[in-house]
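Visitor: fold the following and give me the result.
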Amino acid sequence: MSQFEKKLAEMGVTLPEAPAPAANYVPYVQAGDILHVSGQIAKDESGLITGKLGHDMDVAAGAEAARACAIALLAQVKAACGGDLDRLVRVVKLTGFVNSTADFTEQPQVINGASDFIGEALGEAGRHARAAVSAVSLPFGVAVEIDGVFQIR
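Guide: From the prediction side, this is the model:
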């Protein structure tokens, strides 16, 4: 078990199999030591995490949806690294999209669910640049979608 996965296990998290793409795209593209991971939508063991922030979902629930996206991102990184998550050097950038109403302004607090999880799980390697933006809707009505850029060896 990799060092990162040991930390995840201490946190009570086991990475799932990397989700398959839902359309005509690939889950990740590697260019040199940079790995671009396609957007991961909010999903847990019960299925899709749907909702609109500022309407029928609060910030805490949105942050949990963002955390679910972060877990899926790490699952994709592990797959791209041939099953060895310790090939991850660092998280470079996350871009979070929040399904929210026009007057909702707490997108950063929602995406903190992913950033806080990544930071706790990966330590210094998890410190990243980030964007948190509003979207009028997201695929399948999910609350959050996050894509990421990672450096791997």
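Visitor: switch to C-alpha atoms for all contacts and neighbour counts from now on
Guide: Noted.
Visitor: helices or strands next to the lengthiest strand in the chain in the packing?
Guide: In the chain, taking DSSP state E as the definition, the longest strand is strand 88-99. Where contact means 3 or more C-alpha pairs under 8 Å, 6 or more residues apart in numbering; DSSP states H and E, strand 88-99 is packed against helix 107-122, strand 129-135, strand 144-152.
Visitor: what separates the residue lying farthest from the centre of the chain from residue 54, distance-wise?
Guide: The C-alpha centroid of the chain is most remote from residue 103, which lies 24.2 Å away (C-alpha atoms, centre = their mean). Residue 103 sits 7 Å away from residue 54, going by C-alpha to C-alpha, to the nearest Å.
Visitor: how about the spatially most central residue of the chain, what does it touch?
Guide: Geometric centre of the chain, nearest residue: residue 70, 2.5 Å, by C-alpha atoms, centre = their mean. Applying C-alpha atoms under 8 Å, 6 or more residues apart in numbering, we find residue 70 in contact with 40, 114-115, 117-118, 146.
Visitor: could you also give me the structure for this second sequence? I'd like to compare it with the first:
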Amino acid sequence: MSAIGDRLAELGITLPDAPAPAANYVPFVQVGDLVHVSGQISADDNGLITGKLGADMDVEAGAAAAKRCAISLLSQAKAACGGDLGRLVRVVKLTAFVNSTGEFTEQPKVVNGASDFLVEVLGDAGRHARSAVSAASLPLGVAVEIEGIFQIR
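Guide: Reported below is the predicted structural model:
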């Protein structure tokens, strides 16, 4: 098991199988040593995590939803690495979309759920550039969707 796998085990997290695409796209594309992972929506073992920040969901619940997106992103990165997370060099960039009201302005705090998790698992290799933006709605009513760029060897 890789050091990343060991760290996930310490945290009690088992990566699920990489989610299959829900439409006409691929889950990731590799260009050179960069893997571009398609947007991962907030879902857990019980299904979709839906809601609108600033209306029926608070920042803490939104951050938990963003963390679930990050877990799916790592699952896709693992698939791109042929199952060997030891090939993962770093997280380069996250672009996050938060389903929120027009008045809600704490998108960065929501997306910290994903960023904090990646740093907790990967250390400095989890530190990344990031955008956190509001969306009037997201597919299937999910609370958060995040896409990522990863460097692999």
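Visitor: hmm, back to that, average distance between the longest strand of structure 1 and structure 2?
Guide: Here strand 88-99 of structure 1, set against structure 2 after superposition, deviates by a mean of 0.3 Å using mean C-alpha distance after the TM-score superposition for structure 1.
Visitor: how about the nearest residue to residue 146 of structure 1, chain neighbours excluded?
Guide: Spatial nearest neighbour of residue 146 of structure 1, excluding adjacent residues (C-alpha to C-alpha, 6 or more residues apart in numbering): residue 96 at 4.4 Å.
Visitor: quick check: that neighbour touching residue 135?
Guide: No: between residue 96 of structure 1 and residue 135 there is no contact under C-alpha atoms under 8 Å: 9.7 Å.
Visitor: compare those two (neighbour count), which wins?
Guide: Ranked by neighbour count (other C-alpha atoms under 10 Å), residue 96 of structure 1 and residue 135 place residue 96 first, with 29 against 18.
Visitor: with residue 138 of structure 1 as the reference, measure out to the more buried one.
Guide: To residue 138 of structure 1, residue 96 of structure 1 is 11 Å away according to C-alpha to C-alpha.
Visitor: what's the counterpart of residue 63 of structure 1 in structure 2?
Guide: Using TM-score structural alignment as the criterion, residue 63 of structure 1 maps onto residue 63 of structure 2.
Visitor: what number of residues lie near its match?
Guide: The number of residues near residue 63 of structure 2, taken as other C-alpha under 10 Å, comes to 25.
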